[in-house]
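Asker: got a predicted structure plus its sequence, pasted below:
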Amino acid sequence: MSELIFYTNPMSRGQIVRWMLEELGEPYEERLLDYGTTMKAPDYLAVNPMGKVPAIVHRGQVVTEGAAICTYLADAFPEKRLVPPPSARADYYRWLFFAAGPVEQAVTSHAFHWTPDEKQRRTVGFGSYEDVMNALEQAVAGKSFIAGDRFSAADVYVGAQIDWGLRFGTMPDRAAFADYVLPLRERPAYRRAQEIDGALIAKMQQGG
């Protein structure tokens, strides 16, 4: 059995972890799961009781949630230099988990056409969609990387969120977002990940 097992579905947030794994360049065993069947089967629920992907098992340790997986893998393979130096760690953690929390919540709520009123904004973690998009724009404006002067796991997670948002219209088409994400799309690991998942999606669609 491989030291690193990756549970995913190509039409899921597993695409984020796929990109991270390709950045690492380490061997991993892929296990594809289907919604409603193998994703809810007892053997996978023993890995993730939520019955959702992505998840990894690394040397017997289970990690779920895309942001947690990216952070874990960056720490587990320090020689890959996907964790920024200590001087840039504040931005690294700040924006990685901002993307995992407020950005995810705001984009989902916006997609479902739910806008919190003024009173509700004091309670919900993201406040408002507009506030989140403005903060995210400030985070990436004029930057090649979200934390420090080199690529890190935070760029995988933040970049994946913005990449998805621009491709599917869940985020506004702002110049700062495009300027940040376009170079990330040229990374060999990003391209490999997209090719792998694209081929898997095409195969699934052909099979009905």
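Answerer: Yep, it's here. Numbering: from 1, shown residues only.

Asker: from now on I want contacts and neighbour counts done on CA atoms only, so please keep to that.
Answerer: Fine.

Asker: and the strands in this protein?
Answerer: 4-8, 29-32, 55-58, 61-64 (DSSP state E).

Asker: who are the packing partners of the first one?
Answerer: When you say that, I think you mean strand 4-8. Helices and strands touching strand 4-8, as assessed by 3 or more CA pairs under 8 Å, 6 or more residues apart in numbering; DSSP states H and E, comprise strand 29-32, strand 55-58.

Asker: before we move on, back to that, save the strands of the chain as JSON lines, and put in mean neighbour count and distance to S152 too.
Answerer: Below are the strands of the chain laid out as JSON lines (neighbours: other CA atoms under 10 Å; distance: least, CA to CA, whole Å):
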{"stretch": "strand 4-8", "mean neighbour count": "21", "distance to S152": "20"}
{"stretch": "strand 29-32", "mean neighbour count": "14", "distance to S152": "23"}
{"stretch": "strand 55-58", "mean neighbour count": "22", "distance to S152": "19"}
{"stretch": "strand 61-64", "mean neighbour count": "16", "distance to S152": "19"}
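
Asker: ok, which of those strands comes nearest A178?
Answerer: strand 4-8 (27.4 Å; CA to CA).

Asker: quick one: contacts for A106?
Answerer: Contacts for A106 (CA atoms under 8 Å, 6 or more residues apart in numbering) come out as F126, S128, Y129, V132.

Asker: now the strands of the chain in TSV, with distance to A41?
Answerer: Converted to TSV, the strands of the chain look like this (distance: least, CA to CA, whole Å):
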stretch	distance to A41
strand 4-8	13
strand 29-32	13
strand 55-58	14
strand 61-64	17
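
Asker: looking at the ones you listed, which is nearest to L200?
Answerer: Nearest of the strands of the chain to L200, taken as CA to CA: strand 29-32 at 9.5 Å.

Asker: give the other helices and strands that that closest one contacts.
Answerer: strand 4-8.

Asker: from the rest of the structure, what touches the strand it packs on?
Answerer: Strand 4-8 is contacted from outside by 14, 27-33, 53-59, using CA under 8 Å, 6+ apart.

Asker: S2 - how many residues pack around it?
Answerer: The local packing of S2 (other CA atoms under 10 Å) involves 12 other residues.

Asker: ok, A189 next?
Answerer: Considering only other CA under 10 Å, A189 is surrounded by 19 other residues.

Asker: second structure for comparison follows:
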Amino acid sequence: MTADLTLYTNPMSRGRIARWMLEEVGVAYDVVMLDYGSTMKQEPYLSINPMGKVPAIVHRGRTVTEGAAICAYCAEAFPEAGLAPNDDERADYYRWLFFAAGPVEAAITNRSLGVEPTADQQRMTGYGSYERVVDVLEQAVSAHDYIAGDRFTAADVYVGSQVIWGAQFGSLPKRPAFDAYIARLVTRPAYLKAAELDDAAMAPA
């Protein structure tokens, strides 16, 4: 039976964020694996995401792209999972979810590409400087056990993915606060299941 939800992904991509989120909400979903440079840049996928990027989900005929949006959407679409913010968590939830999707993503990408804005250019960039972004991210993950408080939410899937990958690939400096936050995330059953599925998808046939 075809599920109401389909994940379009590649196991070596930000699609791992969406996979983790779907495992957290615990709903059935189909998976379409796409290849860089071929199926990801061709129809029928371009009709789903004209950017030719993953991840994307289609849920009951509606498309959601962008990792942060997929996390927020799934938290609301599947409230029984308890991953949407409560009233006390909402401000930090949205603040840090979109901080990770905006300044953190941009700062890390630019640093990886060798793009370092000058002091004057930093006034024009949404993130200012890489160093300031890292310091603020460290403060955010140090304030509570989880990004919006004392409870894991969908925002931790996205923010946590950024921190986990940053530590793994060296795009974030090694700091005790990042290590402690990562340790709280990587033992979650949904994280382990998602990683297992994506790692298996990368294995040669």
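Answerer: Now that the structure is in, tell me what you want to look at. The structure displayed is predicted, hence computed values, not measured ones.

Asker: before we move on, back to that, between the strands of structure 1, which one is closest to P183 of structure 1.
Answerer: Comparing these against P183 of structure 1 with CA to CA, the closest turns out to be strand 4-8 (25.7 Å).

Asker: mean shift between that closest one and structure 2?
Answerer: Here the mean offset of strand 4-8 of structure 1 against structure 2 after fitting is 0.3 Å, by mean CA distance after the TM-score superposition for structure 1.

Asker: which bit of structure 2 covers that strand?
Answerer: Aligned by TM-score structural alignment, strand 4-8 of structure 1 falls on residues 5-9 of structure 2.

Asker: quick one on the thing from earlier: which one of the contacts of strand 4-8 of structure 1 is nearest P172 of structure 1?
Answerer: Nearest to P172 of structure 1 out of the contacts of strand 4-8 of structure 1 is G14 (CA to CA; 23.3 Å).

Asker: report the contact partners of the closest one.
Answerer: Residues near G14 of structure 1 by CA under 8 Å, 6+ apart: Y7, T8, V53, P54, G66.

Asker: same check, this time on I70 of structure 2
Answerer: The contact partners of I70 of structure 2, taken as CA under 8 Å, 6+ apart, are A18, A56, I57, V64.

Asker: longest helix anywhere in structure 2?
Answerer: In structure 2, with assignment by DSSP state H, the single longest helix is helix 154-169.

Asker: for that helix, name the packing helices and strands.
Answerer: Partner elements for helix 154-169 of structure 2 (3+ CA pairs under 8 Å, 6+ apart): helix 15-25, helix 67-77, helix 90-99, helix 176-185.

Asker: can you tell me which of the ones you listed is packed in deepest?
Answerer: helix 15-25 (a mean of 24; mean count of other CA atoms under 10 Å).

Asker: next, the angle from it to helix 154-169.
Answerer: For helix 15-25 of structure 2 against helix 154-169, the angle by axes from the mean of the first three to the mean of the last three CA atoms, to 10 degrees is 140 degrees.

Asker: how close does helix 15-25 of structure 2 sit to structure 1?
Answerer: In the superposition with structure 1, the average deviation recorded for helix 15-25 of structure 2 is 0.5 Å (mean CA distance after the TM-score superposition for structure 1).

Asker: centre of the chain versus that helix, how much separation?
Answerer: For helix 15-25 of structure 2, the separation from the chain centroid amounts to 9 Å (computed by CA atoms, centre = their mean, to the nearest Å).

Asker: got it, and stretch 189-208 of structure 1?
Answerer: In terms of CA atoms, centre = their mean, the centre of stretch 189-208 of structure 1 is found 17 Å from the chain centre.

Asker: for it, which residues meet the burial criterion?
Answerer: Applying a neighbour-count criterion of 16 or more other CA atoms under 10 Å, one finds A189, Y190, A193, Q194, D197, L200 buried in stretch 189-208 of structure 1.

Asker: so which residue is smack in the middle of structure 2?
Answerer: Note on structure 2: the residue nearest the mean C-alpha position is Y158, at 3.3 Å, using CA atoms, centre = their mean.

Asker: just checking, C71 of structure 2 touches V157?
Answerer: Yes - counting by CA atoms under 8 Å, C71 of structure 2 does reach V157; the two are 7.2 Å apart.

Asker: intersection of neighbour lists for those two?
Answerer: Common neighbours of C71 of structure 2 and V157, using CA under 8 Å, 6+ apart, are M21.

Asker: hang on, the earlier thing: check contacts around the nearest residue to the residue nearest to the centre of structure 2 once chain neighbours are set aside.
Answerer: Excluding its sequence neighbours, the residue lying closest to Y158 of structure 2 (CA to CA, 6 or more residues apart in numbering) is A68, at 6.0 Å. Shown in contact with A68 of structure 2 (CA under 8 Å, 6+ apart): L97, F98, A101, A155, Y158.

Asker: returning to that earlier point: need the helices and strands packed on strand 4-8 of structure 1 in CSV with distance to V83 of structure 1, can you?
Answerer: CSV is the format used below for those (distance: least, CA to CA, whole Å):
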stretch, distance to V83 of structure 1
strand 29-32, 23
strand 55-58, 18
